[in-house]
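Chemist: Just a sequence and a predicted model for now, questions to come.
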Amino acid sequence: MSEHDPRDLVVIALSGVQRYITESRTTADAANASDIMARLATEAAIQLTGDGAELVIPARADPSAAPNRIVALTAAGNGADLARAAADRVRSECRAWTAHLFGASRDVPGFPEVMWTVAPAGTGGYADQWKTAQTALTARKRLRAFDYPERTGTRPCAVSPRWPSEKSPPPGVPRHERGSELSAGVWLKRRWHATPALPSTHSRGFPSTASIASTPFRARVLDAWTAPGVRGLVAELSAAARDVMGENRFRSLEGAVPALDRAGQDGLRQWFVRGAGWWVTPETWNADTLTHEYGIPGSPVDTGAVRRGRRATEELAEAVGADANPYYAVLAADLDGLGAHLSAAPVTRERHRRVSDRLGDLSRAHGRRVQVDHSGVTVYSGGDDLLAFLPAETALEAAQACRDEVDENPTTLSCAVLFAHQGSPLHTAIARSRELLVEAKGVPNKNAVAVGYITGSGARSHTVRSWSSDRVADALGTLRAFEPRTGGAAPTSEDRGLSPRLVNDLYAERAALTDLAASPHRKTYEAEVARLVLRHGGSARQARDLVNLGRSEYGESSHAPVPLAAARVAVFLRRQAW
């Protein structure tokens, strides 16, 4: 674009994406919500290119890596008309999907919320137009569309209470879901993958949190499938699950974790891959819990089936020499200061296109790192941001791999890893991961990582620090302070893992340690931490690691520099992630 080829600069943004994804009861809801928003952004891009506009960000209309912001150049004087047409197409497509789902039109107030702005050709060159468009879009975001729903006589939606629930579910909803009080917008993401005419990426469903958490265990079982007794134990587990669930729900399989989706699997193996995730954990086999989920009022589930199922899971764990882990992890990541990077000189469409191409490369690379290398599943991977679910055993390695993939091109990457129990509310885990990501990006100069957990009972803690600093060169590796080293000869004091009881002493003496940590008593503080570490079976190296973790803490700062937060997280990781 030059003075001899003046064009309008159009910027279109979809608002509320994170909220729509976070307000999810299941992993399929979250993945479908992301897919819906990506499809809507793609519709805007398709409309613009069809009307003759030139895409800048993204470089092409691709729903697999569609950002929620579209930047395009149009003929001078056409920008507003083309932006309005693109926004109208987004809204009309969403209405059409909802109408197809219900068989009649349904209103979802304020959704999707599409914002757009145009920097006309006369504003100046591309750099001036970019600055004008960003300023206008920022101002537009301060104005909210107060599109309140009319009174419908129904209760608020159980998942997104800002919308009213529908009086009846859409056709084809399974019997056990028909009593759900959900709005049209939530029903759309609930049934997105299960309605053939809708353009879902996940037509075979999406794996549950339990399926993701148990992936390493089930991979071991599949590897030992031909070993004596293993297939028979899986058959017993399958029969017990069928007796508890009933035939209809037993046949309703979820999506497979890509790492387990192997070709040529027979019916029993297919069930183990797509239906057994919840059932391989012994704690699942609780008669009261299963009656609440699967029983008929006044009629509990078959307690004999419950006993058989529990016995099969225990014997299966013994056969493969491992237990199923009930914890999974949410990985949230975001490029640091991408907006500032795009606005830094030189601001040209060619440079913006190169950044857009780089984001596309990162989107694909992060997807491979999560799904191929670390047995997880991605909810979205746009290059500039990432949301994924992973087994607890591989989550920290996946976060490190995604950070290494970026390598400060175009900017640094901040991450949050939140470990959660498979039975805990999903929306809580996603929301908490986003909160931890905000804390990581609040570290001076950003480029940081937050690691936290929420146990099945609700206990939680987290720790935040730079990926690398003068005190801690490897933020994630140093959290292995409580992990015993294995292999080789008999363990020495340098090899033994710290006793988790150290956390109790740190908590009991936190006030005195905080006073000692202040100058001029720094050496005394370090000596006292070392005494506690040695008392609990640790080493001088582990004491130094804990001192440095405390002094580099940006998370639960009320205890810093006492390494209480880092110690709590490290103990959790020892028990559930390594």
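Modeler: Perfect, I can see it now.
Chemist: Only C-alpha atoms from now on, for both contacts and neighbour counts.
Modeler: Will do.
Chemist: For this structure, just list every one of the strands.
Modeler: 7-15, 54-57, 69-75, 113-119, 327-335, 377-381, 385-391, 413-421, 448-454, 460-466 (DSSP state E).
Chemist: Next, the angle strand 113-119 makes with the third one.
Modeler: Going back to what we said before, that points to strand 69-75. Between strand 69-75 and strand 113-119, the angle comes out at 40 degrees (axes from the mean of the first three to the mean of the last three C-alpha atoms, to 10 degrees).
Chemist: Let me have the strands of the chain in CSV, adding distance to residue 436 as columns.
Modeler: As requested, the strands of the chain are exported to CSV (distance: least, C-alpha to C-alpha, whole Å):
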stretch, distance to residue 436
strand 7-15, 21
strand 54-57, 28
strand 69-75, 24
strand 113-119, 26
strand 327-335, 9
strand 377-381, 18
strand 385-391, 13
strand 413-421, 6
strand 448-454, 6
strand 460-466, 8
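Chemist: ok, and here's another one to check against it:
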Amino acid sequence: MKGYVLAVSVGPVQEFIAAARKTRDLWFGSQMLSDISLAVAQSLADMGAQLIFPPNVADQKASVANKIVAIIPSDPGSAAEKAKEAAKDKLKSFWDEAERIITQRGAGSLVNKVEVSEQIDGFLEFYAAWWPMENEEGYKTALEQAELLLAGRKALRDFQQCTVTVGRPKSSLDGGRQTVLEEKHEEQRFRLGIKPNEQLDSISLIKRVVEPKRFVSVARVAVDPVIRRLEAEAQEELTALLQLADELDGRECPAVRRFSGLDQYRAFPYDTTLFFEGATADSEVESWLERDEGNRQAVEQFQKALAKACRKVNVGEVPAYIAVIHADGDRMGRAIRSLESPGDHRNLSSALVNFAEAANGIVSHNHGALVYSGGDDVLAFLPLDTALVCAEQLAKEFNNCVRTVFKNSQESVPTLSVGLSIAHYGEHLSEMVEWSRQAERDAKRYRNSLAVALHTRSAGPEAVTVVHTWDEDPVWRFQRWVDLHRLEALPDRAPFELRELHRELKRYVESQGDARAASVDLGELIRQEVKRILKRKRAERGVTGLSERLIQFIVDEISADPSRALDALDTVVNEMLIARRLARVEDVVGTPKPNMDDILSEFSKRKGTANANR
């Protein structure tokens, strides 16, 4: 087989995906990039290329990654140029559809089409590199050389001449580009779902306007545990909420929008912030309320019906926090290099496609919303009660999908690291996504790991973070504290007092230096102090003291390795703090509470296993 290995990279990823204020912007941006990458792959296939990544373009249900690899029979330069034109044509088709919708809604004069055209023409980043191969045995070397050339080409970025109109505002979502919206067209903005002071560049406008389907909001994901509880125990109250939400949607309430196409949310297919206090303080909602007294009455009826429903199922506070999962394969470069032939790489490519398709089902089954799943990369929103289990299932499915490709070299089998950030639904969407990426980076420092980062509103960008490898069974480690919180066997204040102990001891160690700190039996000191703090705590709302057996298990875990007792204390404290947030949501869902004896027996069983493995 004689030809060329061609490697193509399509971007810019950040502007396509990360520049988003709404989940729909985020989802559709990733969909645009996937469709453009698919158009590149289709163009190469039409020219007789043998596709490697992706393995094919037929029946492509999963997202296509922005990296395409193919074997071209001849003239790779011409093939790359035609693929580039296919990418540009696909991007232009998105604008053509957006322009049709804008005109249809009577908002044509809102958009500066000259500015749009200039931005569309210069937006895409398309890089290609190739290397000749004389036969199939030369494929591996050709791929490595093409990859090196591609990396070098991407480092030599094209810098276009900056065209700026003085006094024209920047885009609210992409500060590197100017707005394409004209001023003083508030009514037309409303028709397109654009806020009065919001400014959008051409790509952000396409995301907002072109609607193959409406994507679920973070607010709806956060309240899903309440919806499931109502569906199970208060169907009549849920039906009343559905009817009122439908009325509000018909009145074009900015805080309520119906969506479709996501079967996991069929019990209440509405995005709404009216489940939360302060929702009517939004300026857009306030303006809508002032238009018609009937609007205000409809909102009040919804809030009364919600309060009644929550009382029925004994839910005091509606969950306002959600989880954002970002997963990525470990050592994928090494895995790819360990394979020799185009057939092996196509098998790996097919395995990654299978995982991407399975990821959608896993996320949906856990009542989440998948933003993107392409190759070894996953981004999704999950309610708190299912997020940890979903992360674990993704890691197991990834391993199952790729393991068969590496039958002769199990050491090269890639693993999946998952970052899971927990944040309030009201945080800026770009920050929530970035926090999940930071958690994923924390996990990848150890590889084959799960990193959970809790961002509370009061702490700002600071996070309570815990990282464990999958071999350490992190889901169980969190679940044990969740169960203890729910049984009120672990007082809410306990982790805060233990955290203060950790801070004091850490300051002491840092102030004394290694030599003097080593003269103190820090492990024994921590052991005694933890025991003292826990013995003073009262469980079951102050009725009883903590179980002696539970205290001993906690103390033993922290001091199992005296040389790492300070780090172990920090880990246990952070696990407890994160579990405290998760426990509240499990109570909302109504998950059956475990038996205290079962929890302690599991503690004992795992402790015995750990001792046997030492």
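Modeler: Sure thing, it's come through. Everything numeric here is computed off the predicted structure, so don't read it as measured data.
Chemist: Mind telling me the TM-score for this superposition?
Modeler: Once superposed, the chains reach a TM-score of 0.82 (TM-score structural alignment, normalised by the length of the first structure), with 530 aligned residues with a C-alpha RMSD of 3.4 Å.
Chemist: corresponding residue for residue 598 of the second structure in the first structure?
Modeler: Aligned counterpart of residue 598 of the second structure in the first structure: none (TM-score structural alignment).
Chemist: If you could redo that for residue 71 of the second structure, that was the one I meant.
Modeler: Residue correspondence to the first structure (TM-score structural alignment): residue 71 of the second structure is matched to residue 73.
Chemist: what do you get for residue 342 of the second structure?
Modeler: Residue 342 of the second structure maps onto residue 349 in the first structure, by TM-score structural alignment.
Chemist: Surely its match and residue 56 touch.
Modeler: Yes: contact criterion C-alpha atoms under 8 Å: residue 349 of the first structure and residue 56 qualify, at 6.6 Å.
Chemist: Those two - which one has more neighbours?
Modeler: Neighbours per residue, other C-alpha atoms under 10 Å: of residue 349 of the first structure and residue 56, the larger number sits with residue 56, 23 against 19.
Chemist: All the helices of the stretch 201-350 of the first structure, in order from the start?
Modeler: Assigned by DSSP state H, counting those that start in this stretch, the stretch 201-350 of the first structure shows helices spanning 209-213, 215-223, 230-245, 247-251, 267-274, 287-294, 303-320, 338-343, 349-368.
Chemist: Now stretch 128-145 of the second structure: buried residues?
Modeler: 128-133, 138-145 (16 or more other C-alpha atoms under 10 Å).
Chemist: same thing with stretch 332-339 of the second structure?
Modeler: 332, 335, 336, 338, 339.
Chemist: Just confirm the first one contacts residue 416, I think it does.
Modeler: No: using C-alpha under 8 Å, residue 332 of the second structure is not in contact with residue 416; the gap is 9.7 Å.
Chemist: hang on, the earlier thing: out of the buried residues of stretch 128-145 of the second structure, who's nearest residue 430 of the second structure?
Modeler: residue 128 (29.5 Å; C-alpha to C-alpha).
Chemist: aligned partner of that closest one in the first structure?
Modeler: Checking TM-score structural alignment: residue 128 of the second structure goes with residue 116.
Chemist: Need the nearest residue in space to that match, chain neighbours excluded.
Modeler: residue 12 (4.2 Å; C-alpha to C-alpha, 6 or more residues apart in numbering).
Chemist: Not counting residues beside it along the chain, what's closest to residue 508 of the second structure?
Modeler: residue 517 (7.9 Å).
Chemist: okay, now the one you found: neighbour count?
Modeler: Residues near residue 517 of the second structure, counting by other C-alpha under 10 Å: 14.
Chemist: likewise residue 150 of the second structure?
Modeler: 20.
Chemist: Ok, residue 568 of the second structure next?
Modeler: By other C-alpha under 10 Å, neighbour count at residue 568 of the second structure equals 18.
Chemist: Ok, residue 453 of the second structure next?
Modeler: 27.
Chemist: Same check on residue 85 of the first structure?
Modeler: Residue 85 of the first structure, neighbours per other C-alpha under 10 Å, totals 15.
Chemist: And for the alignment partner in the second structure of it, nearest residue in space, chain neighbours not counted?
Modeler: Residue pairing (TM-score structural alignment): residue 85 of the first structure is matched to residue 82 of the second structure. Nearest non-adjacent residue to residue 82 of the second structure, counting by C-alpha to C-alpha, 6+ apart: residue 43, 7.2 Å away.
Chemist: Would you enumerate the residues in contact with that neighbour?
Modeler: Going by C-alpha atoms under 8 Å, 6 or more residues apart in numbering, residue 43 of the second structure touches 82, 83, 86.
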